[in-house]
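Participant: only geometry, no sequence info:
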């Protein structure tokens, strides 16, 4: 089996990190915040990250490493193989006592997710897989049985703030995006999407699992996800699932005109077309153009000076501007 050694190592490290998280949960810990109340971090995140990074570096010294809780290094950009790690995906749930959090370890080769291990320690669920080789749950190969009605797994935060007002069928909210993707891979859900941006460490392992099960994950604007980018953030929402469910959901989102954000917008992105001709001319080359849009309709615009972290322009519907501002703060840090 390809990547057998890598899968064995990642699985062992995920289990060790999961045990560490449970020990911290029992002992108690303080919660800090990186950019806002939506972005908590704990000593458990940092210790789990250190454990995983040390293990991968020892086993595969030639590979690059990217972890949410480690200082990023441009060295990874020159590596064909890069491990992409979220030591706790669902830190908010971890801190509130919910079981909906996991350890996420993915391997990207040539910019594509090829291997994933996702471990939910509170429920002792281990998902593992390699693209082309299928998916296992707790060591058993899985062949998913799909129901007649599609099950749409959505962010509990987005559901509480916005999605519950819409009539999308089949919605059920949960926390960790990595667990959403893992559960889709084994047939426990069918499709997902987000309105807010996601980072590479949120999705790499789950993407590999979904692809190993015959599914697909991509950007909300239809473009593919490329891992090990200079800026390890997609800067927009994602959509993924089994082929039939994905086609259904894209049609539903188009009909209902549900929005998505796109941060650090550039002229080559499809969302650039939502700007007026005057703004396209005025903002070309500006690195801090952020929008929230639906179809061809601009809902909110925030133009940020990335050096001073000040808003140069803030326009649009108040609700959508507030949601866009939250996305910008989480991605870029607090605005002055």
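Facilitator: That came through, no problem. Here the structure is a predicted model, which is why all the values come from computation and not from measurement. Residues are numbered from 1 along each chain as shown.
Participant: going forward, measure contacts and count neighbours with C-alpha atoms only.
Facilitator: OK.
Participant: show me where the stretch 201-336 of the chain has strands.
Facilitator: With DSSP state E, counting those that start in this stretch as the criterion, the stretch 201-336 of the chain has strands at 216-219, 238-241, 260-262, 289-294, 297-305, 310-316.
Participant: actually, the stretch 1-150 of the chain.
Facilitator: Counting by DSSP E, counting those that start in this stretch, the strands of the stretch 1-150 of the chain are 32-33, 40-41, 64-67, 81-89, 102-109, 112-120, 125-130, 134-137, 140-141.
Participant: returning to what we had before: looking at the strands of the stretch 201-336 of the chain, which is closest to residue 185?
Facilitator: Closest to residue 185 of the strands of the stretch 201-336 of the chain is strand 238-241 (CA to CA; 8.3 Å).
Participant: so which elements touch that closest one?
Facilitator: Packed against strand 238-241, as judged by 3 or more CA pairs under 8 Å, 6 or more residues apart in numbering; DSSP states H and E, are the following elements: strand 191-193, strand 216-219.
Participant: and it, what's buried?
Facilitator: Of all the residues in strand 238-241, those buried under the rule 16 or more other CA atoms under 10 Å are 238, 239, 240, 241.
Participant: give me the distance between the residue positioned nearest the centre of the chain and residue 106.
Facilitator: Centroid-nearest residue in the chain: residue 202, 3.4 Å away (criterion: CA atoms, centre = their mean). Distance of residue 202 to residue 106, given as CA to CA, to the nearest Å: 10 Å.
Participant: overlap of the contact sets of these two?
Facilitator: Both residue 202 and residue 106 are in contact with residue 85, where contact means CA atoms under 8 Å, 6 or more residues apart in numbering.
Participant: second structure for comparison follows:
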């Protein structure tokens, strides 16, 4: 597969995303990515445009501190409609409205987080993203993450590398875990946060420092770009990491769960190969996948 540039060959994607290209798109990763980029760019523009309205229309989700906005729902509806117009047989797994797989007949399932980093969105912190991945036969083959606040964009196709702004990405190569900058995230459930706090307390003396940005998809892109040497979090759903996980993997990072498990709700660890094993072992010893 030829190398893919995020800026190459995508000029028509955003324009055509709202139209119906019919059978012009098949399950080839490059074609799926082209569609995903156009749809995600339009969705990011909607999120930016709606922010002033959204902060006044807030519902609680899992707890009083975890919010879902009108924009989350509107962006997800927009993406689903655009994907259905382009590929009516595909399924969609989205954070707000769940799965549309029941009516799907095609080989592709789209995995969507309409606004990853909702609290950042509400507070105006420029770390919130639209994340969209295409899965074929249970394997994610294309993904895009767009920071809706800044317009920064990361893309990847399976076997085609990870890209940002026409630049191919490679994860970092720190000298050791003690020199690693590690990102993480926390649950909105107070009981789980207490356990996660103990894990951080045990880890912080073993690494260079720890960062918490508040958007898993962007954290994974930071690992891909070498802005973080590693990242871990418990409680992530597929829409949180499907696109970002592919981007990090295609940049050379290792993305896994603990003790050979697949990444997912119990734990996701993404890190440069130079520090993955050591970070994994510390997190296993700290029982990072345990607790509520």
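Facilitator: That came in fine, so what should we check first? Since the model is a prediction, treat every value here as computed from it, not as a measurement.
Participant: superposing both, give me the TM-score.
Facilitator: In this superposition the chains share a TM-score of 0.78, using TM-score structural alignment, normalised by the length of the second structure; 253 aligned residues with a CA RMSD of 2.4 Å.
Participant: so can I have a markdown table of the strands of the stretch 201-336 of the first structure showing distance to residue 143 of the first structure?
Facilitator: Converted to a markdown table, these look like this (distance: least, CA to CA, whole Å):
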| stretch | distance to residue 143 of the first structure |
| --- | --- |
| strand 216-219 | 16 |
| strand 238-241 | 15 |
| strand 260-262 | 32 |
| strand 289-294 | 36 |
| strand 297-305 | 41 |
| strand 310-316 | 46 |
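Participant: now, of those, which is deepest in the fold?
Facilitator: strand 260-262 (a mean of 27; mean count of other CA atoms under 10 Å).
Participant: how distant is that one from the center of its chain?
Facilitator: The chain centre lies 14 Å from the centre of strand 260-262 of the first structure; the measure is CA atoms, centre = their mean, to the nearest Å.
Participant: same check on stretch 90-110 of the first structure?
Facilitator: Using CA atoms, centre = their mean, the offset of stretch 90-110 of the first structure from its chain centre is 10 Å.
Participant: okay, and that stretch goes to which residues in the second structure?
Facilitator: Residues 117-137 of the second structure are where stretch 90-110 of the first structure lands when matched by TM-score structural alignment.
Participant: and that stretch, how far apart are its ends?
Facilitator: End-to-end for stretch 117-137 of the second structure, by CA to CA: 28 Å.
Participant: picking that back up, mind putting the helices and strands packed on strand 238-241 of the first structure into TSV with distance to residue 282 of the first structure?
Facilitator: Formatted as TSV, those follow (distance: least, CA to CA, whole Å):
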stretch	distance to residue 282 of the first structure
strand 191-193	32
strand 216-219	26
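Participant: how many degrees apart are the longest helix along the first structure and strand 112-120 in direction?
Facilitator: Criterion DSSP state H: the longest helix present in the first structure is helix 4-27. Counting by axes from the mean of the first three to the mean of the last three CA atoms, to 10 degrees, helix 4-27 of the first structure lies at 40 degrees to strand 112-120.
Participant: and the contacts of helix 4-27 of the first structure?
Facilitator: Here helix 4-27 of the first structure has contacts from 44, 48-49, 51-52, 55-56, 59, 87, 94, 102-105, 115-122, 128-130, using CA under 8 Å, 6+ apart.
Participant: at 6 Å what do you get?
Facilitator: Outside helix 4-27 of the first structure, the residues within contact range by CA atoms under 6 Å, 6 or more residues apart in numbering are 44, 48, 52, 103, 121.
Participant: likewise stretch 164-183 of the second structure?
Facilitator: 5-7, 153-154, 162-163, 206-212, 224-226, 228-231, 251-252, 272, 274-275.
Participant: make it 7 Å
Facilitator: Stretch 164-183 of the second structure is contacted by residues 5-7, 153-155, 161-163, 206-212, 219, 223-226, 228-232, 251-253, 272, 274-275, 278-279 when judged by CA atoms under 7 Å, 6 or more residues apart in numbering.
Participant: same question, stretch 224-232 of the second structure
Facilitator: 169-172, 180-184, 219, 222-223, 247-248, 251, 253, 268-272.
Participant: Provide the aligned range in the first structure for it.
Facilitator: Taking TM-score structural alignment, stretch 224-232 of the second structure hits residues 185-193 over in the first structure.
Participant: ok, of the contacts of stretch 164-183 of the second structure, which come out buried?
Facilitator: For the contacts of stretch 164-183 of the second structure, buried by 16+ other CA under 10 Å: 5-6, 153-155, 161-163, 206, 210, 219, 223-226, 228-232, 251-253, 272, 274-275, 278-279.
Participant: quick revisit: export the buried residues of strand 238-241 of the first structure as a markdown table, with columns for distance to residue 329 of the first structure.
Facilitator: As requested, those are arranged in a markdown table below (distance: CA to CA, whole Å):
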| residue | distance to residue 329 of the first structure |
| --- | --- |
| 238 | 19 |
| 239 | 22 |
| 240 | 25 |
| 241 | 28 |
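Participant: all set, thanks.
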